[in-house]
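In: Sharing a sequence plus its predicted fold:
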Amino acid sequence: MLSEKSAQTVRATLPAVGAAIGEITGSSYGRLFAAHPELLRDLFNRGNQAAGTQRQALAGSIAAFATALVEHPEQRPDAMLARIAHKHASLGVTAEQYHVVHEHLFAAIVEILGEAVTPEVAAAWDEVYWLMANALIAVEQRLYEQSGTRGERRPYVVAARTAETADVATFLLHPADGGPVPAHRPGQYVSVQVELPDGARQIRQYSLSGNPDGGLQITVKRVAGDPAGEVSTHLHRHVDQGATLLVSAPFGDVRLDDGDRPVLLASAGIGCTPIIGMLGHLAETGATRRVIAVHGDRQESAHAFREEFEQLVAKLPNAEAHVWYERPEQERPADRTGRVDLTGLEVPADAVAYLCGPLPFMRAARTQLLAAGVPAADIHYEVFGPDLWLGQDS
């Protein structure tokens, strides 16, 4: 791993670099897109860039990786690397692009930290970068080999479109060439690329929300706000049955374990999409393991897959459902009104948990599960967009 000389330098400079890492990554992206505008147009999420969340995620991952190298030199943070690698593979990131990012990242480090970046400091952080980059390149290469792709997207035809709620739609996709769909696991996602009115070919990742015969199924919530979600709005307004979309192979490191341990599936809002896919898989395979299915939403009319959620739980012989609504439209028990609270549930300590939803929801759920005795290693989560939780312990 990190050489002893570099480890000492990184340990000494980590506070200064960590304090400035957000400013460094912001400058780095500015330099990168000035030199390569096509990357912002066709690879990076323009909404995340405008909001600053991608910058935060990159800063967090670099700081977490460097901290892990100096605090646990005998280990490599493989879980963090896998999360990033799967995201990169679904976007089609190439090994050459790591060299481009390196150029602008280190120019930004020199710009922000100035004379503090001695040759020794630069060499140590260069070693950190390439340890992380080369590890990711190796993982991504394996993922490409397993998927039989190099990150390219394949044309799929929209066979059907179904409205789940006023702002959530499900798209059933069949390969345009009539060939088989790639193998995938419950919990994984695909990336979808669309051409927007300004010519940008933006990419977004969507969880597989079901396992239809001969196709893939994604469910998309239209992202409101200012600015509104570019791709989700485009899909809702312009994509209907018969349209063609470019879709990647499925990727994702959060996948349902097929063992017989008790399983907790907890979601909030549109986080229901990978969870409903997991529930569907359990029902299709006749699972007899204990299943605790939990969901939280604003109200009944906003709950996508509400009826399917109830039906799938009913098909499982050892399953229970718990639903919370913050502003219910019908009379409900007080203990199921408001936000999800797992403290009143009997969650076995040997359960494996899968969480998906807004970060505050997942933080609270994880804290409650840890208090119930569920080991941290058995609590898995999926984040839509840049992972601002990456590398954190809580």
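Out: Yes, it's here. Numbers count the residues shown, from 1 in each chain.
In: Only C-alpha atoms from now on, for both contacts and neighbour counts.
Out: Fine.
In: give the contact list for Glu140.
Out: Ala85, His86, His88, Ala89 (Cα atoms under 8 Å, 6 or more residues apart in numbering).
In: ranges for the helices of the chain?
Out: For the chain, the helices defined by DSSP state H cover 4-35, 37-42, 46-51, 53-71, 78-91, 95-113, 119-147, 230-238, 272-284, 306-315, 359-371.
In: and the third one, which residues are buried?
Out: For helix 46-51, the buried set under the neighbour-count rule, 16 or more other Cα atoms under 10 Å, comprises Arg46, Gly47, Gln49.
In: what's around the closest residue in space to the first one that isn't next to it in sequence, how many residues?
Out: Counting by Cα to Cα, 6 or more residues apart in numbering, Leu40 is the residue found nearest to Arg46 once chain neighbours are left out, at 6.4 Å. When neighbours are defined as other Cα atoms under 10 Å, Leu40 has 18 of them.
In: For Val93, see how far away Leu40 is.
Out: 13 Å (Cα to Cα, to the nearest Å).
In: Kindly report the same for Arg83.
Out: 14 Å.
In: try it against this one:
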Amino acid sequence: MTTAPVAVGEELAPQHAQIISATLPLVGAHIDEITTVFYSRMFSAHPELLRNLFNRGNQAQGAQQRALAASIATYATCLVDPNMPHPAELLSRIGHKHASLGITADQYGIVHEHLFAAIVEVLSADTVTADVAEAWDAVYWMMARTLIELERGLYAEAGVEDGDVYRRARVTAREDEPSGAVLLTVRSMGRPFAAFRPGQYVSVGVTLPDGARQLRQYSLINTPGDGELTFAVRPLGEVSNWIRANVRVGDVLDVTVPFGDLPDPEAHHRPLVLVSAGIGITPMIGILEHLAAVAPATTVRVWHADRSAATHPLGDRQRELVAALPDATLEVWYEEGGQAREGLLNVSDVELPDDAEVYLCGGNGFVQAVRAQLRQAGVPAERVHCELFSPNDWLLS
């Protein structure tokens, strides 16, 4: 499976770019208010979106609201600021997540309607003149058209119709980890799951006691090829907690075909550094499983940070995989000490190959802190490949 390219060929008209540059500070200053009004409007008109598509936990915490609005603002900034990075990476991450949720082109119109109504309501019609509305409308639809094209390409690669990504899958194995994580293996009851790349993820849909169908994404930790998918569930949030408490072997879940844009670790022909914290270990386990199966001679440096040995998910499997690779080493940091380095992960404490490709996964704060350390160590940004277990894709731009 390959990753569909992200084409960002359009450019803003000069008059639109000038207006966007002038109004970005105003929009940014009111971004939280705009998004609160936007989601209130959209969910009032389409309550099924909150029950059946948007993650209610992220909504309650405000994470999803800030993510969507900040992604659009970041995209707009990329269009008008020559010092900003190209937005292709941002759009690729969003497109893969959208494909994993089954987003289709018609839903962009719903977002547009309620987002622009919210902008006018918050900033007032006197501020959002026809020219201002036209400029921001151009930004939104440039972003939307690029994502729609990307997502259609991803659906085509997966061999499915647009949005038709869910499969009924039976649970064939369950393992309860000492760390509290639950490992589930599923097999499609219909068309088999196709091969996937290491580091990819699936969305899992469950129907909760109040009747809402909620979704959560989980990284795959097995090697592809036998038609089964294995993922680890950390009991945090209503979907994950429900899965831990209720799902047993023989049960049936809604599981998507895999998506995710972490690059193929074999494509670089360079040493790899796999950096994770907490449940961010899961895509790294998937990469290690892949290397152990097909490229055991790869030079790999594995770094993991956790609160303690007791909370370290998949720790035994991580050590087994590192031991199986002749040129692999493992460094572990525990905040509470123990049989590891004590404290927070520090890049300057360990060997960093000069030409390494770095894969990084964890919470927002961890990813931002480690990226800064890698930048200080001289690692080029294009050799750092990140995955966030949150909706804040814009943080990685």
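Out: Here it is on my side, so go on. Model, not experiment: these values are computed from the prediction.
In: Got a TM-score for the two of them?
Out: TM-score of the superposed chains, computed with TM-score structural alignment, normalised by the length of structure 1, equals 0.94; 382 aligned residues with a Cα RMSD of 1.6 Å.
In: Now distance to Leu246 of structure 1 too, for the helices of structure 1, in JSON lines please.
Out: As requested, those are exported to JSON lines (distance: least, Cα to Cα, whole Å):
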{"stretch": "helix 4-35", "distance to Leu246 of structure 1": "24"}
{"stretch": "helix 37-42", "distance to Leu246 of structure 1": "13"}
{"stretch": "helix 46-51", "distance to Leu246 of structure 1": "19"}
{"stretch": "helix 53-71", "distance to Leu246 of structure 1": "23"}
{"stretch": "helix 78-91", "distance to Leu246 of structure 1": "12"}
{"stretch": "helix 95-113", "distance to Leu246 of structure 1": "22"}
{"stretch": "helix 119-147", "distance to Leu246 of structure 1": "16"}
{"stretch": "helix 230-238", "distance to Leu246 of structure 1": "12"}
{"stretch": "helix 272-284", "distance to Leu246 of structure 1": "20"}
{"stretch": "helix 306-315", "distance to Leu246 of structure 1": "28"}
{"stretch": "helix 359-371", "distance to Leu246 of structure 1": "29"}
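In: For the alignment partner in structure 2 of Ser232 of structure 1, list the residues it contacts.
Out: Matched by TM-score structural alignment, Ser232 of structure 1 corresponds to Ser240 in structure 2. Counting by Cα under 8 Å, 6+ apart, Ser240 of structure 2 makes contact with Arg216, Val233, Arg234.
In: Kindly recompute the last result at 7 Å.
Out: When contacts are counted by Cα atoms under 7 Å, 6 or more residues apart in numbering, Ser240 of structure 2 touches Val233, Arg234.
In: closest to Ala287 of structure 1 among the buried residues of helix 46-51 of structure 1?
Out: Gly47 (39.9 Å; Cα to Cα).
In: picking that back up, and of the helices of structure 1, who's closest to Pro186 of structure 1?
Out: helix 272-284 (5.0 Å).
In: could you give the angle of that closest one to helix 306-315?
Out: For helix 272-284 of structure 1 against helix 306-315, the angle by axes from the mean of the first three to the mean of the last three Cα atoms, to 10 degrees is 30 degrees.
In: mean deviation of helix 272-284 of structure 1 from structure 2?
Out: By mean Cα distance after the TM-score superposition for structure 1, the fitted helix 272-284 of structure 1 averages 0.7 Å away from its aligned residues in structure 2.
In: Tell me if I'm right that the residue nearest to Arg46 of structure 1 and Phe33 touch.
Out: Yes - between Leu40 of structure 1 and Phe33 there is a contact under Cα atoms under 7 Å: 6.1 Å.
In: What is the equivalent residue in structure 1 for Ala381 of structure 2?
Out: Match for Ala381 of structure 2 (TM-score structural alignment): Ala376.
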